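In: Fold the following and give me the result.
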Amino acid sequence: MTNSVLKTELAIIQAPMAGVQNAKLAVAVCEAGGLGSLPCAMLSAELLKSELDYLSQHTDKPYNLNFFCHQTSDYTLAQQTAWHNLLTPYFDEFAVDVSQFTRNASRQPINQQIIDIIAPYTPAVVSFHFGLPSREIVSQIKAWGGTVLSSATTLDEARWLQANGADAVIAQGIEAGGHRGHFLSMDLSLQPTTAQLVRECVELDIPVIAAGGICTAEDVAQYQALGVAAVQVGSAYLLCEEATTSALHREVLKTVAPDSTELTTLFSGRPARGISNRVMQELGAMPEQAPPFPYASIAMTALRAKAEAKGDSGFSPLWCGERFIVREGINAQQITRLLMQGWQS
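Out: Below you'll find the predicted structure:
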C-alpha cells in the first residue's frame, strides 16, 4: 500500500542530515521502501549534480531533496571580533590561523540557480528548513509534480506553512537532533515536544509528519495513533553502515550517557541539538558572542578540523536527538524495517 503523501511503500522519511550522509544513505532508505533524503544546503552546484546523478542511477523510487530558506544577515567586523576573542584560547591551543577567515556565508538559501539544476531530475519531494522559499520557486516544484514539505516547530509555523503552499508539515519537536527549523520566532520557550506539537497540528487540514525523538517501533505506533501521515527519523540512522558519520562521532554515540544532548548555537549561530562536548561545557551552549547563522561555523569548522586531526571531538557538532538507542552492525534497510514494524497499514 502506497503512502498517499510520500508516494512510498512505507510511511517514513529518513531525515536529511548534513555532515553524516550522502546519496548512498538516501538510496538505501528508498530501496527499503521509505523516503530517502539528501541534505543539499551545503553542496556546491557540481556536488549537487553529482549526488543527483547517483540518486537517479541507483534508485527509481521517490526521494527527497532538502534545502534551507534562511535569511542571510550581515556579519560585521565587530561581531567577528567578539567571536574570535571568545575563541582565542582555542585558536592558540590548536594553532589556528585566523588571518584566512572571511565574513562570507558558507550556506546559502535555495535560489533559482539551484532550481534550474534540480528541475531536470524532477525530484518527487522537496523539503525545506526555516520556512519556505518564494512562491515562484514553490510553484516551479509543484509544476513538475513535486511535493513540498517544510518543518514547523510551533502551531503558528504550521499554520503559516499551510497558508503559503506546503503540501504537508513536518512537526519538529524539541527532542529532534540537528538544527531547529523555527522561523517565525527565535524564542525557544515556545518550542513544544513532538507529541504536544503533533496533537496541535493534526487539527489542521494538512497532512502532518512527526519528527523528533522517534527511535523505536513503539514510538512510530504512538504517532500513527495520533493521526500523522508519516514519521521522520534521523538519529536512528547515525550508526548504520551507509551513514558517513565520522569515527569520532560514532564512538561518542556508542559511549555517551542518556540525556546528554542540548541545544547550542556554537557551531552555526542557530540552535541545534547535539551531544554536549568540551566547547559547549566550557563556553556555555549558547554564548551571546556567537554570530548569526551561518557565520559561527567559519571559525568552528577550522577549530574542529584541528581538534579532530588529534582524535578530539571536543569541537565537533555531534548532532543527535534527545533519545538514542545504540544499534551497531546494522544497515539502513534494517533500521527502516525495524521502525516501521510499529506502523499498522
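In: Only C-alpha atoms from now on, for both contacts and neighbour counts.
Out: OK.
In: Which parts of the stretch 1-150 of the chain are helices?
Out: Listed in chain order, the helices of the stretch 1-150 of the chain (DSSP state H, counting those that start in this stretch) span residues 23-32, 45-58, 77-94, 112-118, 135-143.
In: Mind giving me the packing neighbours of the first one?
Out: Under the contact definition 3 or more C-alpha pairs under 8 Å, 6 or more residues apart in numbering; DSSP states H and E, helix 23-32 sits against strand 36-39, helix 45-58, strand 63-68, helix 332-339.
In: so which of these gets nearest Glu93?
Out: strand 36-39 (32.7 Å; C-alpha to C-alpha).
In: Identify the residues contacting the closest one?
Out: Outside strand 36-39, the residues within contact range by C-alpha atoms under 8 Å, 6 or more residues apart in numbering are 13-18, 21-23, 25-30, 62-67.
In: Buried residues, that strand. List them.
Out: Using 16 or more other C-alpha atoms under 10 Å as the test for burial, strand 36-39 gives 36-39.
In: Next: stretch 132-144.
Out: 132-133, 137-138, 141-142.
In: With distance to Thr81 as added columns, please give those in TSV.
Out: What follows is those, written out as TSV (distance: C-alpha to C-alpha, whole Å):
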residue	distance to Thr81
Leu132	32
Pro133	32
Ile137	37
Val138	38
Ile141	41
Lys142	44
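In: Does Gln21 touch Cys240 like I think?
Out: No. Assessed by C-alpha atoms under 8 Å, Gln21 is found out of contact with Cys240, at 10.3 Å.
In: Also this sequence, please, to line up against the first:
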Amino acid sequence: MPNAMPSALHTRVQEFCQRFQLRLPILLGPMAGACPASLSIAVAEAGGLGACGALLMQPEEIAAWVAEVRANTKGVFQLNLWMPDPEPKRDAEHEAQLRSFLENWGPAVPPQAADSRPPDFAAQCEALLAANPPIVSSVMGLYPPEFVQKLKARGIRWFANISTVAEAKAAEAAGADAVVAQGMEAGGHRGCFDASLAEAQQVGLFALLPAVVDAVSIPVVATGGIGDARGVAAALMLGASAVQIGTGFLRTPEAKIVKAWADALAHTMPEQTTLSRAFSGRTGRSIATDYVKAATAPGAPAPAPYPVQRALTAAMRTDAVKAGDIQRMQAWAGQAAAMAKAEPAAQIVQKLWDDAQALLSAR
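Out: The predicted structure is shown next:
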C-alpha cells in the first residue's frame, strides 16, 4: 500500500488484512446459488476473501465445496448461513391464487410444491464447524449464543451482515468479529433481521457506513452498490476496513451464471433494479423484469411468506434458465450492476485495489 495513502486509513486496512489473513481488502459476497468454488478460488488466489452462500446447501454439499476450494488455493474464504425464518403462516386459498398467477409465467405448479423447505439449519451449522473455515458469516439475524461459543472455541471468526446501526450494535454485543454493513443498493436479499422492515428501513450505504463505523469498535466491511475503484475508495474513506462485492463478480467466467443474466447486467442502470418479494417471499433487489413488474402491479396476488413463495416460483425460475429467458429469471442485481465486467475474477480484484490505491493516494 503506498505511503501517500492517508495514514489512519492505511493502518486500518492493513490491520484488517493482517487479522484475517488477506493480502487485499476485497471480499466476495456470499451469494446463494451463485458462488461456485471456482469463483472463490480465483478471488482468494488474488489475495481477497472467497465466499460461499450456503443457504440452499446440504451438509455434504458444504463439505464438497470446501474440499474443492482447499484443493485449489491456500487463500481465505467464508461460509455464510441465513438465520432461519419463523414457520410461515399458510393460506391454501392465497397459494392457489399464486399458483394460478404463476401459470402465466411458467409450468403449472402443483399444490404440494409449496411444502418444500430449506435444508436443516442445525445440520448446516454442524457442517460449518466440521469444515472449520477461517471465517463464517451470518445474514438475516445473529447466530445463537451456543453456536458463537463453538466458533470462538475453534478460532473461527464471525462476520455479521447488518443493515442498520441497531443491528450493528447487536452484532458486536453478540460477539461478532466484524460487521458487514449492507446498503439498500445491494443486489439479492436484504439482510434485515426483521423481514417486515426490509422495505421500510432502506438506508443507503454512504449514510449507513459512517454511522455504523461511529457506533461500533469492531471492523466494518462495506457492501452494496460498490462496482468499481471509486466505490472502494469512497467506502474506505468513510471508515470501512474492507469492501464486499457481489454483483460486480457475476459476469466473470468463474461465476458461471447463465448468459442471459450476465448479459442483462451489463446494461442494467440503477433505476432498472427494484426491490420485491416476488421470488422468495423475502425482500430482494433484482432487475425489474416483466415478471417482477407483473408480480408487483396493483391487483397481483401478494407474495406468500418465505420459503413458500420461493417454492412456488421454483418451476418458473428453472424453466426460465433452461429457456434463457431473462424476463422470468431470478436475476438478482445491485444498483451498480452495469459496472460489472466480463473479465477474470482475479483481474477484477487486482484492478479494484490498484485503482483504489491510486485514488486514495492522489494529491
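In: Just name the most buried of the helices and strands packed on helix 23-32 of the first structure.
Out: Counting by mean count of other C-alpha atoms under 10 Å, strand 36-39 has the highest mean neighbour count of these, with a mean of 27.
In: and that strand, which stretch of the second structure?
Out: With TM-score structural alignment applied, strand 36-39 of the first structure matches the range 50-53 in the second structure.
In: And the matching stretch, how far out from the chain middle?
Out: 9 Å (C-alpha atoms, centre = their mean, to the nearest Å).
In: The host helix or strand of Ala260 of the second structure vs the first structure, mean deviation?
Out: Per DSSP states H and E: Ala260 of the second structure is located in helix 259-265. With the two structures superposed, helix 259-265 of the second structure lies on average 1.6 Å from its match in the first structure, counting by mean C-alpha distance after the TM-score superposition for the first structure.
In: mean deviation of the following helix or strand past that helix from the first structure?
Out: Using DSSP H and E, the helix or strand that follows helix 259-265 of the second structure in sequence is strand 273-276. On superposition with the first structure, the mean distance recorded for strand 273-276 of the second structure (mean C-alpha distance after the TM-score superposition for the first structure) is 0.6 Å.
In: The first structure: matching residues for strand 273-276 of the second structure?
Out: Using TM-score structural alignment, strand 273-276 of the second structure pairs with 261-264 in the first structure.
In: Mind listing residues that contact that stretch?
Out: By C-alpha under 8 Å, 6+ apart, stretch 261-264 of the first structure touches 270-276, 280, 285-286, 320-322.
In: give the contact list for the equivalent of Lys256 of the second structure over in the first structure.
Out: Using TM-score structural alignment as the criterion, the counterpart of Lys256 of the second structure in the first structure is Thr244. Applying C-alpha under 8 Å, 6+ apart to Thr244 of the first structure gives the contacts 19-22.
In: please redo it, this time with the cut-off set to 7 Å
Out: Taking C-alpha atoms under 7 Å, 6 or more residues apart in numbering, we find Thr244 of the first structure in contact with 20-21.
In: Correct me if wrong, but it is in a strand.
Out: No. Membership of Thr244 of the first structure in a strand is not supported by DSSP: H, G, I helix; E, B strand; the rest coil, which gives coil.
In: superposed on the first structure, where does the match of strand 36-39 of the first structure end up, distance-wise?
Out: Mean deviation for stretch 50-53 of the second structure: 0.7 Å (mean C-alpha distance after the TM-score superposition for the first structure).
In: how about the helices in the stretch 201-350 of the second structure?
Out: Using DSSP H, counting those that start in this stretch, helices in the stretch 201-350 of the second structure cover 205-215, 229-237, 259-265, 290-295, 308-323, 345-361.
In: Distance to Arg19 of the second structure added to these, as TSV?
Out: As requested, those are exported to TSV (distance: least, C-alpha to C-alpha, whole Å):
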stretch	distance to Arg19 of the second structure
helix 205-215	18
helix 229-237	17
helix 259-265	34
helix 290-295	42
helix 308-323	38
helix 345-361	18
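In: closest one to Gly187 of the second structure among the ones you listed?
Out: Comparing the helices of the stretch 201-350 of the second structure by their distance to Gly187 of the second structure (C-alpha to C-alpha), the top pick is helix 259-265, with 11.1 Å.
In: Can you give me the buried ones in the closest one?
Out: Buried residues in helix 259-265 of the second structure, counted by 16+ other C-alpha under 10 Å: 260-262, 264-265.
In: can you check stretch 117-130 of the second structure too?
Out: 121, 124-125, 127-129.
In: Now tell me what touches that stretch from outside.
Out: With C-alpha under 7 Å, 6+ apart as the test, stretch 117-130 of the second structure has contacts from 56-59, 62-63, 84, 307.
In: Need the max-distance pair from these.
Out: Among these, Ala63 and Pro307 lie farthest apart (C-alpha to C-alpha), at 24.0 Å.
In: equivalent range in the second structure for stretch 125-140 of the first structure?
Out: Using TM-score structural alignment, stretch 125-140 of the first structure pairs with 135-150 in the second structure.
In: where does the matching stretch sit relative to the chain's centre, distance-wise?
Out: Per C-alpha atoms, centre = their mean, the displacement of stretch 135-150 of the second structure from the mean C-alpha position of its chain is 16 Å.
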